[in-house]
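> sequence below, structure please.
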Amino acid sequence: MHARQLNRRTTEAIVMALLSLTAVGALRFPVESRAMFVAEVLAIAVLFIVGLFRFPTSAALLASSIGVVVMPITLAFIARACGSPIAFEMTALTTFGTASLAMAIGSRRTQAMSLVASGFLTLFAVTISDDRYAVVLAMAWMAVCVWHLVANHWERLELCAVQQVRRGTGVRPMSVLAAITLCVISGWGVRDRFAESKRFASGFMPFSGGSHWSDPAARSGVGTGDAAIAAKDHAESFGAVESDLFLESTESTLFDMFSDSIGEPKKKNKWERRQAMTPDQVLEAHAKTAKSEKGGSSFSTDRVPPKKHLNLTDATEKAVIQWAGPTGTRLAMNRYDTFDGVNWTNTANHRQETLSHHVQGNADWFMDPTVAGSFGQSTTRVNQLKVLRLDSTRIPVPMTTTGVHVKEVDRPDFFAIDDDGSFFMPGREKVPPLTVVHVAYAKVMEDELWDGLSRGQPSKMVDLELEDHRLEDYAADWTAGCDHPYEKLRAIVEHLRSEFTFDRSVETEADRPIDDFLRSRRGGDHLFATAAALLARQIGLQSRLVTGFYVRPSAFDVSAGHTNVLPDDVHVWTEVRLDDGRWFEIEPTPGYRQPIYTPSVWLVAAQLTAAYWPHAIAWILAAGLLFATRLFWIELGLVVVYPIGAIVWPKKRTALAMRVLQTRARVAGCPRIAGRPQRDWLLAITATHQQLRDAARQFCDAADRAAFAGTSSSSFEHNASKELLMNLKIRVFRQLCKEESA
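Next comes the predicted model:
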């Protein structure tokens, strides 16, 4: 038998199918048995090649195609029996790829189906891959696909042509190059605009969950069982996946998390007067101390370097909370407004025992009475928060939170606002595990910051004498040249983020850690936030320290649609008060995203006008001058275009001359009517001037001879075109139009 001859369509379809299988193979190769993987590849290749070239009959080809499709399934059972199991989803993807390969050697209809299948498989495999270079496979598949489609287009033209269609030799390469360039530009445009993907703990596919007890091919991904998936994989669902004993054993307070992440507060050895205490008094004092630490009544800036206790590392799920909302968000739990040089405490009284009850869309919302009127406006956002294992009554919420909602809860005594302005659940020891809280918070515009910060006198809670400069000297140096308070505040934040180094392992030796921080320019986020708060007070703004959690963009789980917030995500930042009583946050610590305050269109226009008004005036004058002399520049451009085009395309100089004439007429206000012959139009418009009419007739005769008679004189055509172009300028067209209308 003769070997089968592959045509262009079949070859290109096979190449695209092989690219899709390569994308799947790149996922499987690092995690599977090398011997079984190589055996499967060789088996598929041998069966496909033998069936395609050795036995090219229809029956043999059909048998070979079926064998190629079922080969991954057969080898999956063999591998499982040999103790090297292959994940079911990988077998399914490989089978999908071999089906695409089998369809590539069929009819034109099956080849079209193969193209769609291989394209989907390639994009899917590249999307779930952790390799940054996997996109090369997608670009290669797209290049072959464009090449294939362009070739099909030319073949259809040849079938419809009377004699022959002359193919442009550069059409296919240029089409492929344009497609690849478009992909590169698009990829560059969306770079860093999406959250980073998160690799599962021990696997790479969402279906590879469970342990080896449930399936030999499982890789401890997201777990198995409907309850586990419902409770852990989606922040908006509820499910009791762990026993109360297990949850209690792994919960930590915010105090413990900060001790693990930024270090424990230093213990001061103070010798004071002592007196004997009864055992009851000792227990009572210990309970008060524990309650104080648990409630976060103070926050110390003087800490030892952190030592990881790893008390949550052994837990199956390390996340403390889950946040279904924008990443880069800060979730506040405690706020402090008074600083004594070492410790932050709260002296404010923003307590609200009774919250406003609002019903919105059959949901019971409990709102802060001071801002309840803003609920439901266009600037209000609603996101979800699930508490997993947090030993606190505080609810971690974003800044400017206006209200909270828990499904099926309609009692106002479930929620309240504490003295420092933080939401909490009174009458409880902690927020119940797996509670899903819907949080409504207002979006702050940049315009409000410019309008809502008034100039005031420095607000000093403590007079800090630093070793080299006073605190106000730092504020004066960093805000030199700034006038508005918000402008000064941004300058302070920028200095801290650009000139200081974030390092939680630094140990301070001075009595006041802020001294060492400003001198060494290195420290933890609690020192960055403290410095920002104190410097904000030096420029006349009210500020406070905030502790809570930071929603890391890199922790976003694309498949689940939420972000797991871990104990290591504890964070400290600063809030500044607006004149209307609201507080907005600033992020002085480098490495953390700054909050986004979007300016309005009017503010952007005002800022651009203030910054570039001399340039704007110059551009307006230049644009006015350019518009006034537009006819001159258009004429100059057309005069330059024709001789260059005549050199580059000598056979098309007559057509180019006609285009120049029509452009001049269009600019002059007398364009050629669509459908009217060019000869009739040109002779009619020059009818009132004999010299122009003769030049136009000579030009048209030369064009007719070149187009229809097949004989032409290049020099004659060029001279006729040049003479008419020299005489028939834009101003002449305008004059002819006036005479014709008169």
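
> from here on, contacts and neighbour counts on C-alpha atoms
Fine.

> contacts for the helix or strand hosting residue 119?
According to DSSP states H and E, residue 119 maps onto helix 108-128. Helix 108-128 is contacted from outside by 9-10, 13, 16-17, 19-21, 23-24, 27, 93, 96-97, 99-101, 103-105, 134-135, 137-138, 141, 145, 204-205, using C-alpha atoms under 8 Å, 6 or more residues apart in numbering.

> swap in stretch 713-728?
653, 654, 657, 661, 692, 695, 696, 698, 699, 702, 703.

> now for those, which pair is the farthest apart?
653 and 692 (19.7 Å; C-alpha to C-alpha).

> the more surrounded of these two?
Using other C-alpha atoms under 10 Å, the more surrounded residue of residue 653 and residue 692 is residue 653, with 23 against 19.

> which helix runs longest in this protein?
helix 601-628 (DSSP state H).

> next secondary structure after the helix holding residue 119?
Scanning forward in sequence from helix 108-128 by DSSP H and E, the next helix or strand is helix 135-160.

> about what we covered before: let's see which of the contacts of helix 108-128 end up in strands.
Among the contacts of helix 108-128, DSSP state E puts none in strands.

> now the buried members of those residues.
Buried residues within the contacts of helix 108-128, counting neighbours by 16 or more other C-alpha atoms under 10 Å: 9-10, 13, 16-17, 19-21, 23-24, 27, 93, 96-97, 99-101, 103-105, 134-135, 137-138, 141, 145, 204-205.

> for the comparison step, fold the sequence that follows:
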Amino acid sequence: MLFKSRRLLESVFLAVVSIASVFQLRAPAELQSLLWSEAILITALLLASLLGSKRVRRVCVIAIPSAPVLFGVLARFLGQPVAFELTAFSTLGCLALALACQTIKPRYVGLSVVISGFLVLFSSSISDDRSAFVFPLLWMVGCVWHLIANRWERLDLAIPESVTRSTINRPAAVLFSAILLFGTAYYAKHHTLHTSKLGLGIMPTSGGSKWSDPAARNGVGTGDAAIAAKDHAESFGAVDTDVFIESTESSLFDMFNDMVGEPKKRTKYEQRQALANQNLIPSHEQTSKSEQGSSSFSTDRSAPQEHNHFDNVVNDSVLQWEGPTGIRLALHRYDEFDGIVWTSSDHESANRVHHSTIDGNDWFFDPNSQSWRNTGEISVGLVKVLRLDSPRIPAPMMTAGLHVKDINRADFFEIAEDGCFQMPGRDKVPPLTVFHLACGCISEDDIRSGLTAQHASLDSQQSDWQQLTHSITRDLSGDYEKLDAVIKYLRSEFTFDRASVPRDGVPLQRFVQSRSGGDHLFATAAAVAARHLGLRSRLVTGFYVRPDSFEFAAGHASVLPSDVHVWAEVQLDDGRWFEIEATPGYIAPDFKASLWLRSRQAAAMYWPHGLMTLCITLMVVFTRQRWIDVCLVARWKAACWMSPRHKYRLAIRTIESRARMLGMPRMIGQTQREWIRSLTQSDQLILSNAMQFCDIADHLSFGSSASDNAPSICTEAAKQLVRTLDRRTLARLLAHPTS
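All right, here's what the predicted structure looks like:
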């Protein structure tokens, strides 16, 4: 039974690893609640098949492979269909788990191991997750343990007098295998050459002339290939060619008017009331033209109008993004605010990009990023422009450079006055152009150490918000803590509603009073609060990549006109800008903290809990024998439902565990009767009861079953023996081995 239990647990572990690898493949594309429900159901069926009665085990073993099929049907009913291939993989993993629970025939266990190994290797090979290699490593370590155990078990059964079963070699062999596997994986991860696409085409191009034209695989070339390029984010059209004769592209100005609302036209008297002593705009037409030219952004807007959309539009995506979702793609930045309108300062001019060749590819970098892009971590994303009437290139935070295939001229790109990449001399970015964007990464440690307040902005026109900012941050000391407190206050105490547009007053004051408004007001409030704290801030407009916009089959996320968004950025001492997201409902930027910073934060926040845990741990360590004995007694009392034979074995194991704690384990080759006799020989009464228990147990295990009261007698004898040979009695008997 011990060998069967060992084989059962090992094969179940390997099957569980295979199911986990498939679930990791399914997680990005499925509804999380259904996925977790399926995992919980499979876990419950597994526990029932291991701990239940024989009839329950049979039912659960049949039900385990049916769980993925059931949830696949349920997902389609709820409008969240699961791919048939993934459902088949999950069913195959559950079949391996069901076979692992059947230890009656060894071939079932072997078949389960083979199926689980295939699933783990296949799932990890097609997964894009960087941590997918963990599953084959876990499976290999478990399989090595399983094979070594089977080998030594066969040797032990073949020559029992010359081979002593020991657990010393198994952990050493498994540890050596794990180190070897992890070392090989680390070497392969950092030293394997990058793969490239097949150089020889096997199909003619869609309009091209060469069999090996890359358009045969990427959808690029002439004719209808440019239209087909819209299906995948990595396929692109020629930069110098405008594909469409008639264009329906919208500018960022049009999208904001549709989703946020048009800027209100204000009279000179209203401007004087709002702007106080600021320079006035001569007419409202100039304000509208300025925003349409993207040199300003007004916070005073009317309610968005409801528009009718045609049903025959195949795809209204503006961009396609291949990279992490939940991020923001910036198009325009504004750093001056007069109380109503954000504008871009004129003290900066456009900068030329720096041309650099990396691995044979032409990259164009922002010269201002030279100080930090060679020291920090760089991630590369991919954006394809489909229908955007703007010469600006949508880019994430801290974009250092870009690359476009077959483009090696630096005059194609430049850095605008506000720090955004753009294509000078063009009315818009050519459709279907793909940009590879190199973005810098910033950690929470960098923000905490590089965020220093210079001088607070004391604006009397924003007194209400300034007073509220002061009340939120007055008990805090660090600049990062103050800014984080304001952002959390906006995300928790205010309501995001683009249709909420009060009629009169300054927009920010109305927003603070009503505690409801659009994302442009949330971003404005966050930027103004940062200035009140002495930090330099600016407003950013662009697009938000929704997590639910990711298309699993295509491998990219589609950005729609409704995904226009406004947020804010704050500058560090070294000149870098980082995002702050104050609007509830949008995922905040994830700034990773180092292990040392997380440890300090946890120690500062949970030091009372840590101190209490340490005291409890020390108490448990010094009184561990008593607590182990309590657990043994609890396990014995909870076994009332077990059969008499199982109770007999559990009683022996309980007494063996108590004696092992006291330094008197049962020696290998010593029978249970002899060992119990050696323990109890100093007390004749206990010895008599122990021998009676051994006689009844032998009769129950090896004798005939004619006696109907033998099971009950053995149960009572086991209870009496476990109660008699407690920890104190065993300690007394071991202290006085003879009478």
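
> before we move on, the earlier item: next SSE after the longest helix of the first structure?
Reading on from helix 601-628 of the first structure to the C-terminus, the next helix or strand found by DSSP H and E is helix 630-648.

> give me the mean deviation of that following helix from the second structure.
Using mean C-alpha distance after the TM-score superposition for the first structure, helix 630-648 of the first structure ends up 3.7 Å from its aligned counterpart in the second structure, as a mean over the superposed pairs.

> which strands and helices lie in contact with the helix or strand just after that helix?
Under the assignment DSSP H and E, the closest C-terminal helix or strand after helix 630-648 of the first structure is helix 653-668. On a contact count with 3 or more C-alpha pairs under 8 Å, 6 or more residues apart in numbering; DSSP states H and E, helix 653-668 of the first structure meets helix 630-648, helix 714-727, helix 730-741.

> just put the ones you listed in a markdown table and tack on mean neighbour count and distance to residue 118 of the first structure.
Formatted as a markdown table, those follow (neighbours: other C-alpha atoms under 10 Å; distance: least, C-alpha to C-alpha, whole Å):
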| stretch | mean neighbour count | distance to residue 118 of the first structure |
| --- | --- | --- |
| helix 630-648 | 14 | 43 |
| helix 714-727 | 17 | 54 |
| helix 730-741 | 16 | 57 |
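
> in CSV: the ones you listed, plus distance to residue 306 of the first structure.
Formatted as CSV, those follow (distance: least, C-alpha to C-alpha, whole Å):
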stretch, distance to residue 306 of the first structure
helix 630-648, 70
helix 714-727, 83
helix 730-741, 80
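
> to residue 386 of the first structure, which of the ones you listed lies closest?
Nearest of these (C-alpha to C-alpha): helix 630-648, 64.0 Å.

> quick one on the thing from earlier: tell me which of the contacts of stretch 713-728 of the first structure is nearest to residue 487 of the first structure?
Using C-alpha to C-alpha, the contacts of stretch 713-728 of the first structure come closest to residue 487 of the first structure at residue 661, 57.3 Å.

> quick check: closest non-adjacent residue to the closest one.
Nearest residue to residue 661 of the first structure in three dimensions, chain neighbours excluded: residue 725, at 7.2 Å (C-alpha to C-alpha, 6 or more residues apart in numbering).

> now do that neighbour against residue 326 of the first structure, distance only.
Remark: distance between residue 725 of the first structure and residue 326 of the first structure (C-alpha to C-alpha, to the nearest Å) = 63 Å.

> same thing with residue 698 of the first structure?
Residue 698 of the first structure sits 72 Å away from residue 326 of the first structure, taking C-alpha to C-alpha as the criterion.

> please tell me how far the closest residue to residue 555 of the second structure other than its chain neighbours sits from residue 552 of the second structure.
Excluding the flanking residues, the one nearest residue 555 of the second structure by C-alpha to C-alpha, 6+ apart is residue 322, at 6.9 Å. Distance, residue 322 of the second structure to residue 552 of the second structure, using C-alpha to C-alpha: 11 Å.

> those two - which one has more neighbours?
residue 322 (21 against 13).

> what does that one correspond to in the first structure?
Matched across to the first structure, residue 322 of the second structure falls on residue 324, judged by TM-score structural alignment.

> was I right about that match contacting residue 559?
No - Residue 324 of the first structure lies out of contact with residue 559 (C-alpha atoms under 8 Å); the separation is 12.0 Å.

> tally of neighbours for residue 434 of the second structure?
26.

> please report how far the closest residue to residue 318 of the second structure other than its chain neighbours lies from residue 663 of the second structure.
Once flanking residues are discounted, residue 318 of the second structure sits nearest to residue 387: 4.8 Å by C-alpha to C-alpha, 6+ apart. Using C-alpha to C-alpha, residue 387 of the second structure is found at 78 Å from residue 663 of the second structure.

> of the two, who's got more company?
Shown here are residue 387 of the second structure and residue 663; by other C-alpha under 10 Å, residue 387 has more neighbours (22 against 11).

> now do the same contact list for whatever residue of the first structure lines up with that one.
Matched by TM-score structural alignment, residue 387 of the second structure corresponds to residue 389 in the first structure. Contact analysis of residue 389 of the first structure by C-alpha under 8 Å, 6+ apart lists 247, 248, 250, 251, 252, 319, 320, 321, 433, 434.
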